[in-house]
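Novice: Following is a predicted model, sequence given first.
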Amino acid sequence: MLSKLGVCSRSQAEKAVCEGRVTVDGRVVLDPERSADPERQRICLDGEAVSARERVYIVLNKPRGIVVSAADERGRDTVYALLSDAGLPWLGPVGRLDKASEGLLLLSNDSIWAAQLTDPRYHVDKTYHVQVDTIPDPAVMERMMEGVTDKGEHLSARRVSLLRTGEKNAWLEVVLDEGRNRHIRRLLEAQSIGVLRLIRVAIGELVLGELAKGQWRHLTVAEVASLRRY
C-alpha cells in the first residue's frame, strides 16, 4: 500500500510492515500483502499519517561507474547522489542499468506505471548503442536476433544493425523488447565478442537526446502518456 502511494519502494514498504511500523486505523499491520483504502482509512508510517504523493517522473542520463541503488553496501556512488539536492520525493528506478552501462534511466514514485513499463508482457522497446571490440559480420547480428540459450534463459534481440565502424571496433544499435540481467553483454559473450561501451538511448518513443551526462529533467505530460500507452 505504501509503494502504491509513492511513499517508498515495495521492498522498503514490506520491511516497514514486518517491523510493525505501519498502522491502519490505529492498528498495527504485519501482513505486507494486506490492502488498505487511503480514501477511507488512516494509514500511518512511524506514527505519521501518509497519503498519496504527487506523481513525479524524471529521466536521468546515467554516467558509467555509478550503481542504480538507493545505497550500496560497498560504498560505491549511486544515481541518488545526482538527485540529492533536488528536493524530490522518494523515487524508484524504472528498470536497471548495471554499473558499467550508461544512458537513459527513468525514475518515478508511480509504482504502477513503473511496473507496467518493466513487465515483459508489454514488450516496451529499449534501444541501446553498443561499442564492441571487433567489426562484426552480418552473421553476428543474425545470431543475436535468432537468440542464444545461456544459463537456462533464451536471450535474443528484436533488432540489431550496424551504426558505424572504426579500424578495430564498431558500434551496433540493439533493440530489446525485454530485459534480462546483462542481456546484451551475454548475447555478445556467446559469440566471444566483448562490449566496450553500452549506452541506452531510448525507451519506447522517449529518447535521451541532448541531456548531458549526470543531468536529469522531468518528463512532460505527453512523454508520460506516450510510455503509458504501452
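Specialist: Nice, thanks for sending it over. Numbers count the residues shown, from 1 in each chain.

Novice: hey, let's count contacts and neighbours off CA atoms from now on
Specialist: Fine.

Novice: Tell me who's in contact with the residue nearest the centre of the chain.
Specialist: In the chain, the residue lying closest to the centroid (Cα atoms, centre = their mean) is residue 95, at 1.9 Å. With contacts defined as Cα atoms under 8 Å, 6 or more residues apart in numbering, the neighbours of residue 95 are 105-106, 114, 118.

Novice: Residue 8 too?
Specialist: By Cα under 8 Å, 6+ apart, the neighbours of residue 8 are 2, 90-92, 109.

Novice: in stretch 121-140, what counts as buried?
Specialist: 123-136, 140 (16 or more other Cα atoms under 10 Å).

Novice: so how far is that stretch from its chain's centroid?
Specialist: 18 Å (Cα atoms, centre = their mean, to the nearest Å).

Novice: okay, how far is it across it, tip to tip?
Specialist: Using Cα to Cα, to the nearest Å, the end-to-end distance of stretch 121-140 comes out at 27 Å.

Novice: A further structure is provided below for comparison with the first:
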Amino acid sequence: MADMRLQKFLAHSGVASRRASEELIREGRVSVNGEIVTGMGVTVGEEDTVSLDGKIISGIEDNEKLYIILHKPVGYVSTARDQFGRPAVTDLVQDVKSRIYPVGRLDYDTSGLLLLTNDGEFTYRLTHPKHEIDKVYRAEVSGIPSQSEIEKFEKGLAIEDYVTSPAKLQLLSAKGGNAAVLVTIHEGKNRQVRKMCEAIGHKVLSLKRISIGPIALGELPEGKWRKLTREEVESLYQYPL
C-alpha cells in the first residue's frame, strides 16, 4: 500500500466517508502505532498499525466492497447506533458480516431508498456537494401548491442560514385538501425537503425517497434490502456530474 493521508486510509478501509473519518480523528478515536492522532496531516503506510476505538483496521484490500439498497421504514435512524436507543438501519441488514454504513441519511420519520456500503470513495462521490446527484422524493403535503409557490420552490428558497439550489416540484394529484407531489433536489441538508415545503406554506405529512440518480427503489418491500448489481454501481459512477 502506498503512503496516504490517514482520513483517506480510513475511507478506503470502509470505516466511514472521508468527511466522517476526519471527524473520528478530531474526536481522538483513531490511533497510529498506539499513539492517538487528532490532526489531519498524518500519513500512514503498509508498516503502520491504525486503530479505531482500540480495534485494528484492515486495509481495503482485505475487504469485499459491498453496495446495498435498503427500503428504510419510518422509525429508524440512519446511523450505526443511536444514543437514545432507537432502531438503526443497520439492524435491518444484520445478515451482512462486513461493517457497512449509510451513504448520507434519511430522517427518522422519512422512508424509502437508502444506500449502504463499506466503500468510502463511493460514499464521497455520492455525498460531496460538488457531485450534483438528483434525489427524488414522493411527498404528501397539506394544501395544494399554487403555480407561484411552485416557481418559488424551483428557483431556490432562503432557509435558516442558506439558500437552496434550484429544485423541482411536480404536482401529482390533489385529494381532500392535500396534495401528492414529486420533489427533486441534489442537495442533502438536514430535513431539507420538509423545510422547503414548509417555506412555501405546505407542511409535509409523509415523505419517501424513491430514487438516487439512476437507482430506483422499485418494488423492494419496506424493511428489505438487496445488493446493487455491478451495472447499478457502474451507473452511479457514470452518472452525469
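Specialist: Arrived safely. Everything numeric here is computed off the predicted structure, so don't read it as measured data.

Novice: what TM-score do we get after superposing?
Specialist: In this superposition the chains share a TM-score of 0.88, using TM-score structural alignment, normalised by the length of the first structure; 223 aligned residues with a Cα RMSD of 2.2 Å.

Novice: how about the equivalent of the residue nearest to the centre of the first structure over in the second structure, secondary structure?
Specialist: With TM-score structural alignment as the criterion, the equivalent of residue 95 of the first structure in the second structure is residue 104. Put simply, residue 104 of the second structure is coil when judged by DSSP: H, G, I helix; E, B strand; the rest coil.

Novice: okay but residue 28 of the second structure is in contact with residue 35, surely?
Specialist: No: between residue 28 of the second structure and residue 35 there is no contact under Cα atoms under 8 Å: 9.9 Å.

Novice: The two: which is more packed in?
Specialist: Ranked by neighbour count (other Cα atoms under 10 Å), residue 28 of the second structure and residue 35 place residue 28 first, with 15 against 12.

Novice: The more buried one should be in a strand, yeah?
Specialist: No: Residue 28 of the second structure is assigned coil when assessed by three-state DSSP, not a strand.

Novice: give me the number of residues near whichever residue in the first structure pairs up with residue 47 of the second structure?
Specialist: Under the alignment defined by TM-score structural alignment, residue 47 of the second structure corresponds to residue 41 in the first structure. Using other Cα under 10 Å, residue 41 of the first structure has 11 other residues around it.

Novice: and what of residue 72 of the first structure?
Specialist: Residue 72 of the first structure has 11 nearby residues by other Cα under 10 Å.

Novice: now it: how far from residue 24 of the first structure?
Specialist: In this view, residue 72 of the first structure and residue 24 of the first structure are 32 Å apart by Cα to Cα.

Novice: likewise residue 128 of the first structure?
Specialist: According to Cα to Cα, residue 128 of the first structure stands 44 Å off from residue 24 of the first structure.

Novice: now the helices for the second structure?
Specialist: Using DSSP state H, the helices of the second structure run over residues 6-12, 18-26, 120-127, 147-155, 192-199, 230-238.

Novice: ranking those helices by burial, who's on top?
Specialist: Among the helices of the second structure, ranked by average contacts under mean count of other Cα atoms under 10 Å, first place goes to helix 6-12 (a mean of 25).

Novice: which strands and helices sit next to that one?
Specialist: helix 18-26, strand 43-44, helix 120-127 (3 or more Cα pairs under 8 Å, 6 or more residues apart in numbering; DSSP states H and E).

Novice: of all the ones you listed, which lies closest to residue 86 of the second structure?
Specialist: Judged by Cα to Cα, the one of these that comes nearest to residue 86 of the second structure is helix 18-26, at 21.1 Å.
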